[in-house]
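Peer 1: coords please:
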Amino acid sequence: MKYYFFLLLTISVFSLNIYAQNIKRKASFGAYVLEINDSIAKVYELKMLDGILVEKIIPNTTASNLKLVEKDIILKVNDVEIKNSTTFTSTIKNLRENDVVSVNIIRSGKPKTLKGKAIGKPLEISDDYEIIYDEVSYNNGYIRTIITKPKNITKAPTILFIPGYLCYSLDNIGKHPYGQLVDGLTKKGYVVMRVEKLGEGDCINTPNCKDVDLQTEIDGFEKGLQSLKKYDFVDTNNIFIWGHSLGGIEAPILAERNKVKGIVVAGTGLISWYEYILNMFRFQNPLMGADYVENEEEIAEYKKLLFEYLVMKKTPLELSENKKYKELLENGMQFDGKDRIWDRNYKYWQQIDDLNQPKAFKNSEAHVLSIWSSADLEAFSEDEHKTIADIVNYYHPGKGTYLRMENTTHAFAKVKSMKDGIENSNYDYIINNFNPEILEETHKWIQNILQK
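Peer 2: A predicted model of the protein is given here:
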């Protein structure tokens, strides 16, 4: 049985500040490429299968600066042999602005070497607020931070935004739901900080996001949170954390270790990861067409596997020695055959299972807004979100608030129902149907706290 897994995707006048001196901007290579196989070779009348084929060049990028053209065949980049798109991507991903780049190509059947400097990725710009590119030190490297700041303010309440579990950059996210959230909150008068996950965006000499565990990731976010104190425009008495999905699990841990005014958790969880995954399979799979009886039989097998993985702390490699477990790992947990589960290091999920979320909420004195959306396929438990507010109010009377948002998906898209959300889960629909209610409710809640 196939298992589904939807966890917790003209000239303007603008203000931009770059504080950081240690981080060089990542380069934008700017070439669409194709792996060369027999069919591609036939279509493009190529006489060789080596390298990769340039299909399109994006203006004002490294590729255009090198004067690459369509139908060039790239054989080497900086003396690294390019055998396929994977080696190409891994070679260019670490290029930085102004790095010298040498590309060996075949053009019209003849070998040629192109040389030039790498062009940095474009920086975010806005007519409505200032954008500050800064950095925080992390061991022997640096993490990129991006701050959006309302114009003409002296001090403002500040929000640290923490995203879900996936590894990707938060830089230049545009109409992505996270981009619309950050943009909307900044326009309402808040300073908003994004901290890149380790290894993402412009981060330099930091571990790969996909290889770090949960605690290491939280340490990176904490570096950003603590750096807010250095900015004179940050109201350090009114710092909030806004955590979405897995970020909603990380937020109270940060608040337990660092005094903040409030936490927003949206589309998140409270129970153990072991319990959540079993409930997820039971809830999601029938919605995707799985047979109820077959699904329950498979869940019985997952109970044993997940216990050994999450509770007994066995590695995926150990577990995959069992033929049935290997099948379950590959079909339902995105096991890569090494040490990644659901595209993260396997220890990441084991550490989530070890968390005591009620304890984190107890030990933090922050106000908490717990938001649940009725069409959330990933964070499907309304009861868990209500319980978060109940826990906060039990230990800190009056500080917990529960908010139910009708017909909104995990990605903040407005839909008619859960079924409609599943059918309209494509990116275009999501970015064009962002529900602004999440901004309004966040703003209303923060303002209510500030007025107390």
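Peer 1: Could you use CA atoms for every contact and neighbour count after this?
Peer 2: OK.
Peer 1: Check the gap between the spatially most central residue of the chain and L246 for me.
Peer 2: Compute the mean C-alpha point of the chain, and by C-alpha atoms, centre = their mean the closest residue is L166, 4.3 Å away. Note on L166: its distance to L246, by C-alpha to C-alpha, to the nearest Å, is 9 Å.
Peer 1: Second chain to compare with the first, below:
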Amino acid sequence: MKKNLLLFLTAAGILLSVETSAQQLKRRAFLGVQLSPVSDSLAKAHKLPVNSGVRVLRIVPGSTAETLKLLPDDVILEVNKTAVKSPQEVVMLARNFQPGQTINLALNRKGKPVKIKGKVQPMPYETAPANAEVRYGEVPLANNGIARSIMKKPKGSGKFPAVFFIQGYGCSSLDNLPENDPQRQLMDALVSRGYAVYRLEKPGVGDSKGSKPCPEIGYNEELAAFASGLDQLKRFDFVDRDNIFLFGHSLGANTAPLIAANNKVKGIITYGAAGKPWTEYLIEVFREQRAITGSDYVEIDEDMKMLLPLVYEFMILKKTPAELTQNGNYKKYLEEHFGYDGKDHLFGRHYTFLQELGQVPVNKAWKDAAAHTLAIYGEADAPAIDEDGAKMIAAVVNAYYPGKGSYEFLPHTDHGFLEVGSKQDHVKQMQSNSPSAAKFNPKLVELIDNWMKIKMAKS
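Peer 2: Have a look, this model is predicted:
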């Protein structure tokens, strides 16, 4: 049986222009290294035991890794005397780092043992072009936590239309993304076209504090944080409150109409949306998405005999993973198809996150939001499965508010805004071992910008 690999999915001449007010949040530690498991061939070449260490692929400038003078193909064996054997273990240890503290690494470098010591560096602030500025802020959360907010806007006075970028399913940070990251390319391109672009770190991510780590929270806590973020966005004195738009990427498309229901916005843009209740989407992932990724059709039929009751017991009856694994057959399917970690996590999130997500009244949310809506589907978007979800969003909006819903098809573009060709081309690339040469599709910016300008002109 094949695991599902695509579910949910993301300078020279530049001056630092960052504004921060008196804040409680401090910069988080920045390890700044891209890691991978140690391959059998590398382990053999370095004379390493099986399943030991983590390979260094890339070092980010200005990071702790650069300060420590790590090199590509170094194998990290220990972090502060704790043995590591997977990138995830290093990430978990790094979450507890504090800027300025001492870090000790035990390495294997070209077959020889090396020990290095240095200071943990803070995450650098994001930069902006000379005609823009970045403002770091913070949003109080209901549980007494604080989330990091980041606003990037054109320089100058006056009122600017604003876009709130709402990320998808994962717990990755949106703070100081690499300049070639497609999410940052989208946001920076909108700033260059005159929009103030706002983003919010999820609870337990980046500089945010006072909350459990993001993988431990439920969807309702995440939703409440984004609602608080929208409230903050509307309080900026340079934001045109009559022209605020939400951009919901992937799962963010579920969140956007929910937070707009009680805090109205001009419009909502979705990209990569499922467009249906999460329980139904899961079933389509196990049947239709697996077919896209090359699973055998007969095997899918057989697996669905187990996956359908499993989804029902998990999402409808709300059984915990521990309760589900009492069925011996379920444990195997949870591990192979749900990314079960043997504890409380499925697909990288706490199981309650998925169960709470399953309670979202998708169509009612669009009715209550009552906003102009543009639903976009990228031709190569395998996680969204097909265009039906985006078309359904537009249809629901139009059913209650004729003329307010629009659907657009973006050719050759995958779930992460990259121009990759067809869906089949994308899947082949994902399953290959060669790096992708795909680049951000600027047509997405044109599509969004043109639509928002038309909506603003009609107000």
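Peer 1: so what corresponds to the residue nearest to the centre of the first structure in the second structure?
Peer 2: Alignment note: L166 of the first structure maps to G170 in the second structure; criterion TM-score structural alignment.
Peer 1: State the distance from its match to F8 of the second structure.
Peer 2: Between G170 of the second structure and F8 of the second structure the distance is 8 Å, computed by C-alpha to C-alpha.
Peer 1: Just the residues contacting stretch 42-52 of the first structure, thanks.
Peer 2: 33-38, 40-41, 71, 73-76, 81-85 (C-alpha atoms under 8 Å, 6 or more residues apart in numbering).
Peer 1: again, only this time at 6 Å
Peer 2: Applying C-alpha atoms under 6 Å, 6 or more residues apart in numbering, the contact partners of stretch 42-52 of the first structure are 34-36, 73-75, 82-83.
Peer 1: which of those has the most neighbours?
Peer 2: I73 (30 neighbours; other C-alpha atoms under 10 Å).
Peer 1: May I see the buried residues of stretch 211-220 of the first structure?
Peer 2: By neighbour count on 16 or more other C-alpha atoms under 10 Å, the buried set for stretch 211-220 of the first structure is 211-214, 217-218, 220.
Peer 1: err, stretch 22-40 of the second structure, not the other one
Peer 2: 27-33, 35-38.
Peer 1: And these, which two are furthest apart?
Peer 2: R27 and V38 (30.8 Å; C-alpha to C-alpha).
Peer 1: what's Y198 of the second structure in contact with, if anything?
Peer 2: Counting by C-alpha under 6 Å, 6+ apart, the residues that Y198 of the second structure touches are 150-151, 164.
Peer 1: Doesn't it belong to a strand?
Peer 2: Yes: according to DSSP: H, G, I helix; E, B strand; the rest coil, Y198 of the second structure belongs to a strand.
Peer 1: Look up how far G342 of the second structure lies from it.
Peer 2: 37 Å.
Peer 1: next one: L7 of the second structure
Peer 2: 19 Å.
Peer 1: K439 of the second structure too?
Peer 2: For K439 of the second structure, the distance to G342 of the second structure (C-alpha to C-alpha) stands at 37 Å.
Peer 1: same deal with G145 of the second structure?
Peer 2: Counting by C-alpha to C-alpha - G145 of the second structure and G342 of the second structure are separated by 28 Å.
Peer 1: The two - which one has more neighbours?
Peer 2: G145 (16 against 13).
Peer 1: now K338 of the first structure, what's its secondary structure?
Peer 2: K338 of the first structure is classified as coil under three-state DSSP.
Peer 1: How about it: what's its closest non-neighbour residue?
Peer 2: The shortest distance from K338 of the first structure to any residue other than its chain neighbours is 6.3 Å, reached at L317 (C-alpha to C-alpha, 6 or more residues apart in numbering).
Peer 1: about what we covered before: what about the buried residues of stretch 211-220 of the first structure, which are in helices?
Peer 2: 214, 217-218, 220 (DSSP state H).
Peer 1: Need the max-distance pair from these.
Peer 2: L214 and G220 (10.1 Å).
Peer 1: The residue nearest to K338 of the first structure matches what in the second structure?
Peer 2: So, by TM-score structural alignment, L317 of the first structure is matched to A322.
Peer 1: Output the contacting helices and strands for the helix or strand encompassing its match.
Peer 2: Per DSSP states H and E: A322 of the second structure is located in helix 321-324. Helices and strands touching helix 321-324 of the second structure, by 3 or more C-alpha pairs under 6 Å, 6 or more residues apart in numbering; DSSP states H and E: there are none.
Peer 1: Superpose on the first structure and give me the mean offset of it.
Peer 2: Compared with the first structure after fitting, helix 321-324 of the second structure deviates on average by 0.8 Å (mean C-alpha distance after the TM-score superposition for the first structure).
Peer 1: Off-centre distance for that helix?
Peer 2: Centroid displacement of helix 321-324 of the second structure relative to its chain, using C-alpha atoms, centre = their mean, to the nearest Å, is 27 Å.
Peer 1: How about stretch 348-363 of the first structure?
Peer 2: 20 Å.
Peer 1: does A375 of the first structure really touch T409, like I thought?
Peer 2: Yes: look at A375 of the first structure against T409 with C-alpha atoms under 6 Å: they come within range, at 4.8 Å.
Peer 1: Name the residue in these two with the higher neighbour count.
Peer 2: Remark: of A375 of the first structure and T409, T409 carries more neighbours, 31 against 26, as counted by other C-alpha under 10 Å.
Peer 1: And stretch 67-81 of the first structure, end to end?
Peer 2: 20 Å.
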